[in-house]
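**Student:** kindly generate the corresponding structure for this input.
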Amino acid sequence: MTKNDGWSRTRTKYIAQNGYQILLDKDQLTQKLKTPTYSAFLTQKPTEEEYLELINDFWWDTTYVAKGLWRDELYFAKFMLDSVSRFHYLQKMVEWYIGVQYDWKVNPNKHGRWFKRYLDEETWIELESTFVGSNIEDNWTALFGMADLFTKLSAKVGQSLGYTYPSKVEEKIREYLLQVRRLDRC
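**Tutor:** Okay, here's the model as predicted:
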């Protein structure tokens, strides 16, 4: 780090945010490094726009799960439930919920790796129950369980940040999901 260019300053800042431990420094080259903050991977507070967009996207994409389940298109329904709804929307909301619980000072790690570590037992069990196999009825139950959990976490995150939860969107989509579930199959 003898260069004093922009890259060196940026790299030094990143190293401090990411964290480090000096094992050996015979030439005292690390003395100018900033004290590590370990903040590079902390969950960031969402803006109100990000919060509302995530909620809206989650609810609208649940309609695809319902249609896939009703049509007996298991592969598509599982993709929308497990990949899109779970890993794009629910995962982010769980991260924000953990951020709220721990004053935005923890890292839940990649892809929910440490969710169990940071969630209370009841919430973990609710999350765990959204994982199901190939049975269509089990997937309907998982969809509504995921929706309930998403609502619970979203409301708490929103309340903590002073954002209003868009309950009208949820009400209308839930009504639609229930209608699709009750439809007779031709």
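
**Student:** contacts and neighbour counts: CA atoms only from here.
**Tutor:** Noted.

**Student:** show me which residues of the helix ranked longest in the chain are buried.
**Tutor:** Among the segments of the chain that qualify as a helix by DSSP state H, the longest is helix 136-161. Within helix 136-161, the residues scored as buried using 16 or more other Cα atoms under 10 Å are 136, 139-140, 142-147, 149-151, 153-158.

**Student:** give the other helices and strands that that helix contacts.
**Tutor:** Using 3 or more Cα pairs under 8 Å, 6 or more residues apart in numbering; DSSP states H and E as the contact criterion, the neighbours of helix 136-161 among helices and strands are helix 48-70, helix 91-101, helix 121-128.

**Student:** residues contacting the very next helix or strand once past the longest one, please?
**Tutor:** Along the chain past helix 48-70, the next helix or strand (assigned with DSSP states H and E) turns out to be helix 74-78. Under the criterion Cα atoms under 8 Å, 6 or more residues apart in numbering, residues 64-69, 134, 136, 139 lie in contact with helix 74-78.

**Student:** please tell me how far the residue minimising distance to the centre of the chain sits from Trp70.
**Tutor:** The structure's the chain has its C-alpha centroid closest to Lys92; by Cα atoms, centre = their mean the separation is 1.7 Å. Distance, Lys92 to Trp70, using Cα to Cα, to the nearest Å: 27 Å.

**Student:** one more, for comparison:
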Amino acid sequence: MIFENGELVVPRLLDWVRARPDVRAVLRTGSRARGEADAWSDHDIELYSTDPEPYRRSDWPADLGPVLASVGLDGPWDNPARLVVFDGGQKIDFQIVPVDRLALLAEELDELHERGYEILLDLDGAAARLPAASGSGPEGELPDEQEFREHCEEFWFELAHIPRYVARGDLWVAKSRDWETKELLLTMVEWHALSHFGPDHDTWHNGIRMREWAAPGVWERMDALFTGFAPEDILHTASATGALFADLARDVAHRHGFTYPEAASRAFATE
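**Tutor:** You can find the predicted model right below:
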């Protein structure tokens, strides 16, 4: 097993890279680059190549070792990306990036690299020109009143479907709609935190570290939002989700002089 533990990933990966003349630099991002990794952290690896296109094939990770699972994606720069779990449990998320992008990063770091990066290989000195990372995330953006109102109405529109699907016995669909409401709630949790702490407050992404960045009292209410598959459980969590959303949205509206669309909440009824 080529990737037996986290300590062996980088040297063995670089041995493989040095046999590939198209790869001119290797960067690592994510928690390992920031020195915040734990035993479950994966490796976020960027290979800067003069010819990224061949990496759209699915077979090349096997050159590194036995592969258990491999998922191909398009990366954020229209580049090949591959997420791989190797035998032994190590997970590596690869981005294969055109080497010319290093020149753009040297002018200004993007949000990902601003949080932190580590140079693992720099054959041509291009990565050495990158500015130091600040370690901070991007400044948060609060909505204007129209975006706020439309977001609230979308939330209550989605929540209104849940009792109907429960009544029909379509519990899978009800749970799917429930998750839609959770994603809309997450945005409101972020806006609420920014309203309390200011635009420099780091709300990360996808709910990561919410326990740390949410405003006081919010995290403690999350437990009620996730229960079982029984109809009464689904309705209970829907009600709890709606109550939390309404409380946060009203507070955001108050702080920014918006009008909260009270009528929209009447779309959700469990009776």
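
**Student:** now the helices: where do they sit in the stretch 1-150 of the second structure?
**Tutor:** All helices of the stretch 1-150 of the second structure, identified by DSSP state H, counting those that start in this stretch, fall at 6-17, 30-34, 101-107, 111-115, 145-168.

**Student:** would you turn those into a markdown table with mean neighbour count and distance to Trp213 of the second structure?
**Tutor:** Converted to a markdown table, the helices of the stretch 1-150 of the second structure look like this (neighbours: other Cα atoms under 10 Å; distance: least, Cα to Cα, whole Å):
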| stretch | mean neighbour count | distance to Trp213 of the second structure |
| --- | --- | --- |
| helix 6-17 | 14 | 28 |
| helix 30-34 | 18 | 17 |
| helix 101-107 | 14 | 28 |
| helix 111-115 | 18 | 16 |
| helix 145-168 | 18 | 21 |
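
**Student:** could these go into TSV alongside distance to Leu121 of the second structure?
**Tutor:** Converted to TSV, these look like this (distance: least, Cα to Cα, whole Å):
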stretch	distance to Leu121 of the second structure
helix 6-17	8
helix 30-34	14
helix 101-107	13
helix 111-115	16
helix 145-168	44
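
**Student:** follow-up on the earlier one: and the residue nearest to the centre of the first structure, what's its match in the second structure?
**Tutor:** For Lys92 of the first structure, the aligned position in the second structure is Thr187, judged by TM-score structural alignment.

**Student:** ok, now which ones touch that match?
**Tutor:** For Thr187 of the second structure, the contact set (Cα under 8 Å, 6+ apart) is empty.

**Student:** again, only using 10 Å
**Tutor:** Contact partners of Thr187 of the second structure, counting by Cα atoms under 10 Å, 6 or more residues apart in numbering, are 142, 151, 193, 203, 205-207, 245.

**Student:** before we move on, what about Trp179 of the second structure?
**Tutor:** Under the criterion of Cα under 10 Å, 6+ apart, the contact partners of Trp179 of the second structure comprise 158-159, 173, 185, 226, 238.

**Student:** helix, strand or coil for it?
**Tutor:** Taking DSSP: H, G, I helix; E, B strand; the rest coil as the rule, one finds Trp179 of the second structure in the helix state.

**Student:** gap between it and Phe155 of the second structure?
**Tutor:** The span separating Trp179 of the second structure from Phe155 of the second structure equals 11 Å under the rule Cα to Cα.

**Student:** and Glu147 of the second structure, by the same measure?
**Tutor:** On the measure of Cα to Cα, Glu147 of the second structure and Phe155 of the second structure end up 12 Å apart.

**Student:** between Trp179 and Phe155 of the second structure, which contacts overlap?
**Tutor:** Each of Leu185 lies in contact with both Trp179 of the second structure and Phe155 under the rule Cα under 10 Å, 6+ apart.

**Student:** so what's the aligned residue in the second structure for Thr151 of the first structure up against?
**Tutor:** Structural alignment places Thr151 of the first structure opposite Ala246 in the second structure (criterion: TM-score structural alignment). For Ala246 of the second structure, the contacting residues are 152, 155-156, 185, 188, 240, 252, 260-262, 265, taking Cα under 10 Å, 6+ apart as the criterion.

**Student:** and if you look at Phe58 of the first structure?
**Tutor:** So, once contact is read as Cα under 10 Å, 6+ apart, Phe58 of the first structure ends up touching 52, 84-86, 88-90, 147, 150, 170.

**Student:** and it, what pairs with it in the second structure?
**Tutor:** Taking TM-score structural alignment as the criterion, the aligned counterpart of Phe58 of the first structure in the second structure is Phe155.

**Student:** just Arg71 of the first structure next, same as before
**Tutor:** Counting by TM-score structural alignment, Arg71 of the first structure lines up with Arg168 in the second structure.

**Student:** and the gap between that match and Ala174 of the second structure?
**Tutor:** Between Arg168 of the second structure and Ala174 of the second structure the distance is 10 Å, computed by Cα to Cα.

**Student:** counterpart of Val169 of the first structure in the second structure?
**Tutor:** Structural correspondence for Val169 of the first structure with respect to the second structure (TM-score structural alignment): Ala264.

**Student:** shouldn't its match be in contact with Gly242?
**Tutor:** No. Ala264 of the second structure lies out of contact with Gly242 (Cα atoms under 10 Å); the separation is 11.2 Å.

**Student:** between those two, what contacts are shared?
**Tutor:** Counting by Cα under 10 Å, 6+ apart, the residues touching both Ala264 of the second structure and Gly242 are 155-156, 160.

**Student:** dump the residues you listed into CSV; add distance to Ala214 of the second structure as well.
**Tutor:** Formatted as CSV, those follow (distance: Cα to Cα, whole Å):
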residue, distance to Ala214 of the second structure
Phe155, 19
Trp156, 22
Ala160, 26
